[in-house]
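Undergrad: could you look at this predicted model? Sequence included:
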Amino acid sequence: MGKLLIQGGIPLEGRVPISGAKNSTLPVMAACFLAQGETILENIPEITDVDVVMEICREMGGEGEWLERGVIRLHVPDTISCKTSYTLAKKLRASNLLLGALLGRFGWAEVALPGGDNIGTRPMDLHIKGLSVLGAELKIEHGYIRGGVAGGKRLKGGKIYLDFPSVGATENIMMAAAMAQGQTIIENCAKEPEIVDLANFLNAMGARIRGAGTDVIRVDGVSELRGTRYTVIPDRIEAGTYMIAAAATHGRVIVENVIPTHLHAITSKLREIGVRVEEGDDQIFVDGAGLFRPVDVKTLPYPGFPTDMQSPLMALLSTVKGISMIVENVYENRLRVVDELQRMGAQIKIEGRTAVIDGVARLSSAQVKASDLRAGAALIIAGLMADGETEVSCLHHVLRGYAHLEEKLTGLGARVRRIS
């Protein structure tokens, strides 16, 4: 499982490079199942989720390997098993993105219902609804989503309206539509930068996709896609985590290899708190030396404040004098981290989907447990702020999304050590 020991009270100082985006890498890897020939992906984060997807690919009959740090090779031949391993699929949420890719290229899929963080209800109904419009006949049985294209032919384009701008559903439908006959229109779709990155990757393979990043995506299906070489965008959530950590420890950090426009919601909220933030072309400087003010936050789909940043920001606000409020509008279980922050002396009350935070002067060290990826990041930030040595257990959650965690923290002057 792994634990991280953190000696608190040390301001973070220096530069930290940001890895490729986890939430872009995993759908891009799934999209490789659409392509003939091999694909080389660059700026890939060295995290456990990437290793699991490569293992799934190999088990199904494809090839996946690390070529060097940050670079992987994937190849999915014309004949593979279209059934994913139940055991492997349960290790991460993104395994469900193979559904659209397998249907689009092979016309059949048996994808185990995904696992991943227990942060709230994340049903597959929008995925199934959208793929059904394209001609897929799907059913859920024995822990799998199973089915194929009606009549054994290619999917056919259609018009799909999403009841909620689901990132995963948008990605699955877009991948399936890339090789469907005719045009597909996806309305009320997700607009996250990772959606744009996936569309750019698919287009680099020969797809014809327009409108990614807006409310409406149009996909003109093509008969085949070819492998290519592609560089994934930087991880805005990892960047935001280090920005908040710098502010929380009253440090001075330059976050490198970022796209500042992807971080505007986080940058704006930090400035509202009283943190000095300066943007460059591909880096952001954070200075946490000032006096902080309480704020109110509501999580929303992009370009709103990201739900993935809610837990780390809560850790910061737990020591900001005054009353702050966080409303979680996306995942109802995101507030589970409150119990662990309270062990460290945080004064937080839960009212429905709202966390009311009464800032304390300082957190105290404790033994705490990560319940999910972003909760784990929040507890590490809390440990960096606290008096004494904090022990964060269930570190495997955090390693699903943060590459070279110890290396980057120690590079900023933090005193951290991993133990088994």
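TA: Looks like it came in fine. Everything numeric here is computed off the predicted structure, so don't read it as measured data.
Undergrad: okay, CA-based contacts and neighbour counts for the rest of this
TA: OK.
Undergrad: can you give me the strands in the stretch 301-420 of the chain?
TA: With DSSP state E, counting those that start in this stretch as the criterion, the stretch 301-420 of the chain has strands at 323-327, 347-351, 354-358, 367-369, 389-393, 415-419.
Undergrad: among these, which is the most enclosed?
TA: Among the strands of the stretch 301-420 of the chain, ranked by average contacts under mean count of other CA atoms under 10 Å, first place goes to strand 389-393 (a mean of 23).
Undergrad: relative to strand 415-419, how tilted is that strand?
TA: Between strand 389-393 and strand 415-419, the angle comes out at 40 degrees (axes from the mean of the first three to the mean of the last three CA atoms, to 10 degrees).
Undergrad: as JSON lines, the strands of the stretch 301-420 of the chain with distance to residue 72 would be great.
TA: JSON lines is the format used below for these (distance: least, CA to CA, whole Å):
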{"stretch": "strand 323-327", "distance to residue 72": "38"}
{"stretch": "strand 347-351", "distance to residue 72": "43"}
{"stretch": "strand 354-358", "distance to residue 72": "41"}
{"stretch": "strand 367-369", "distance to residue 72": "32"}
{"stretch": "strand 389-393", "distance to residue 72": "30"}
{"stretch": "strand 415-419", "distance to residue 72": "26"}
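Undergrad: below is an additional structure, to be compared with the one above:
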Amino acid sequence: MDRIRIVGGAKLNGTIPISGAKNAALPLMIAGLLSEETLILDNVPRLADVAQLQRILGNHGVDIMSAGKRPGAREYQGQTLHISAADIIDTTAPYELVSRMRASFWVIAPLLARMHEARVSLPGGCAIGTRPVDLLIMALEKLGAEITIDGGYVIAKAPGGLKGATIEFPKVTVSGTHVAVMAATLARGTTVITNAACEPEILDVADCLNKMGARILGAGTPRIVVEGVVKLNGARHTVLPDRIETGTYAMAVTMTGGDVQLAGARPELLQSALDVLTQAGAVVAVNNEGIRVTRNGAGIRPVKVSTAPFPGFPTDLQAQLMALMACAGGASRITETIFENRFMHVQELARFGARISLDGETATIDGIARLRGAPVMATDLRASVSLVIAGLAAEGETMVNRVYHLDRGFERLEEKLSACGASIERISD
């Protein structure tokens, strides 16, 4: 099993290219099931989760052709996927595939909308809490689906097709919003979704669906209106840049000091996180190439932050901020409001010498002058990269074990960091 070895203490200087967003690429790939024509997606990141979803879609009979760099293409442009779901041969998504990645459960929406039936395994557990699918099922039932759960599978049928409806989510849900929008595109009549998630990835998927002939208004706001159409066409769409990767590298620069250009980053996708980094002592400058982050000489200042749905501070950057605050000059407080169990990185950060105390959903971090390298273990995707950030600034050597979590969400992490002067390498046993 691969490990990552880091020798801390080097400042980061140079350019880091930002990859396409995992959290948009996955639902965009799933949206390919809605049309029998080819959907072409550009700037898709090379990640373990993308490869896994390709296997899942292949199980339904989807042909996916992957193209890499083209002559003259910029080095960091992601892969291009040609997704063709002309013939869906199987409407079952089996447990052994769905259990490895929660987002794959979302295939239930396009299968039901287009084929009027689906049999999808309930997703497996998740390290960061239960993340139930009840709101997704509620949305599909509102659209007229008949749903039963049998033997760990959700069996959904809509013999005459789905019908437009009003869907009011009791709480903001990104996955529920994705599922409701995809299912409603082919439903008869109008669907109104209220208390919808406003994340940029929702808007990106809706933009792509509109290119395919869907009629979606209001994506990116709490009220989305979908006018159903009879069929969707093929289209070409470029995946938006990954705001979580952007924020992660911005925090790494703030942690180590230095001067890095985050090429292709879009500031409006993570303004709240950039504001927090400015409070912490980083200099954040927006330019034509993306975002430039510097911290030279200034110490790291403590901050108080609560995670919140977009446009608030993202839960997916909470672990990285905690690593950064471990070296702040004073006490910081971070409150996690989105997921339970999302503090599993605390005990691993403590191995570096970080002083963190937990009280319910709030962590208090008493900053210390210097962390010390240590052997640590990744527990989930975002927590694992917080250990990398800590290791970059720590004295001596850090060994991060179980890095398959990192490969799910960060493309070429070691390459991008070592190109900016970090002493980081992957060790394959």
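TA: Arrived safely, thanks for sending. All figures in this text were calculated on a predicted structure; none of them were measured in a lab.
Undergrad: send over the TM-score of the superposed chains.
TA: Between these two chains, after superposing, the TM-score reads 0.98 (TM-score structural alignment, normalised by the length of the first structure); 418 aligned residues with a CA RMSD of 1.1 Å.
Undergrad: out of the strands of the stretch 301-420 of the first structure, which comes closest to residue 23 of the first structure?
TA: Using CA to CA as the measure, strand 323-327 is the one of the strands of the stretch 301-420 of the first structure that comes nearest residue 23 of the first structure, at 22.8 Å.
Undergrad: average gap between the closest one and the second structure?
TA: In the superposition with the second structure, the average deviation recorded for strand 323-327 of the first structure is 0.3 Å (mean CA distance after the TM-score superposition for the first structure).
Undergrad: what's that strand packed up against?
TA: strand 296-298, helix 310-317, strand 354-358 (3 or more CA pairs under 8 Å, 6 or more residues apart in numbering; DSSP states H and E).
Undergrad: and the shortest one, what does it pack against?
TA: Strand 296-298 of the first structure makes packing contacts with strand 323-327 when contacts are defined by 3+ CA pairs under 8 Å, 6+ apart.
Undergrad: just tell me the aligned range of the strand it packs on in the second structure.
TA: Mapped onto the second structure using TM-score structural alignment, strand 323-327 of the first structure covers residues 331-335.
Undergrad: what's the answer for stretch 231-248 of the first structure, then?
TA: Residue span in the second structure matched to stretch 231-248 of the first structure, by TM-score structural alignment: 238-255.
Undergrad: picking up where we left off before, for the strands of the stretch 301-420 of the first structure, which one sits closest to residue 169 of the first structure?
TA: Once the strands of the stretch 301-420 of the first structure are compared by CA to CA, strand 323-327 is nearest, at 23.9 Å.
Undergrad: between the closest one and strand 354-358, how many degrees?
TA: 160 degrees.
Undergrad: strand 323-327 of the first structure: how far from the chain's middle?
TA: From the chain centre to the centre of strand 323-327 of the first structure is a distance of 23 Å (CA atoms, centre = their mean, to the nearest Å).
Undergrad: spatially nearest residue to the aligned residue in the second structure for residue 345 of the first structure (excluding sequence neighbours)?
TA: Here residue 345 of the first structure is matched to residue 353 in the second structure, going by TM-score structural alignment. Nearest residue to residue 353 of the second structure, sequence neighbours excluded (CA to CA, 6 or more residues apart in numbering): residue 371, at 5.7 Å.
Undergrad: show residues contacting stretch 262-278 of the first structure.
TA: Residues from elsewhere that reach stretch 262-278 of the first structure (CA atoms under 8 Å, 6 or more residues apart in numbering): 193, 236, 240, 244, 247, 284-295, 303-306.
Undergrad: can you pull the buried residues of that stretch?
TA: Buried residues in stretch 262-278 of the first structure, counted by 16 or more other CA atoms under 10 Å: 262-264, 266-267, 269-270, 273-277.
Undergrad: okay, that stretch sits on what stretch of the second structure?
TA: Matched against the second structure by TM-score structural alignment, stretch 262-278 of the first structure falls on residues 269-285.
Undergrad: residues contacting the equivalent of the residue nearest to residue 353 of the second structure over in the first structure?
TA: Superposed on the first structure with TM-score structural alignment, residue 371 of the second structure falls opposite residue 363. Residue 363 of the first structure makes contact with 319, 344-346, 382, 385-387, according to CA under 8 Å, 6+ apart.
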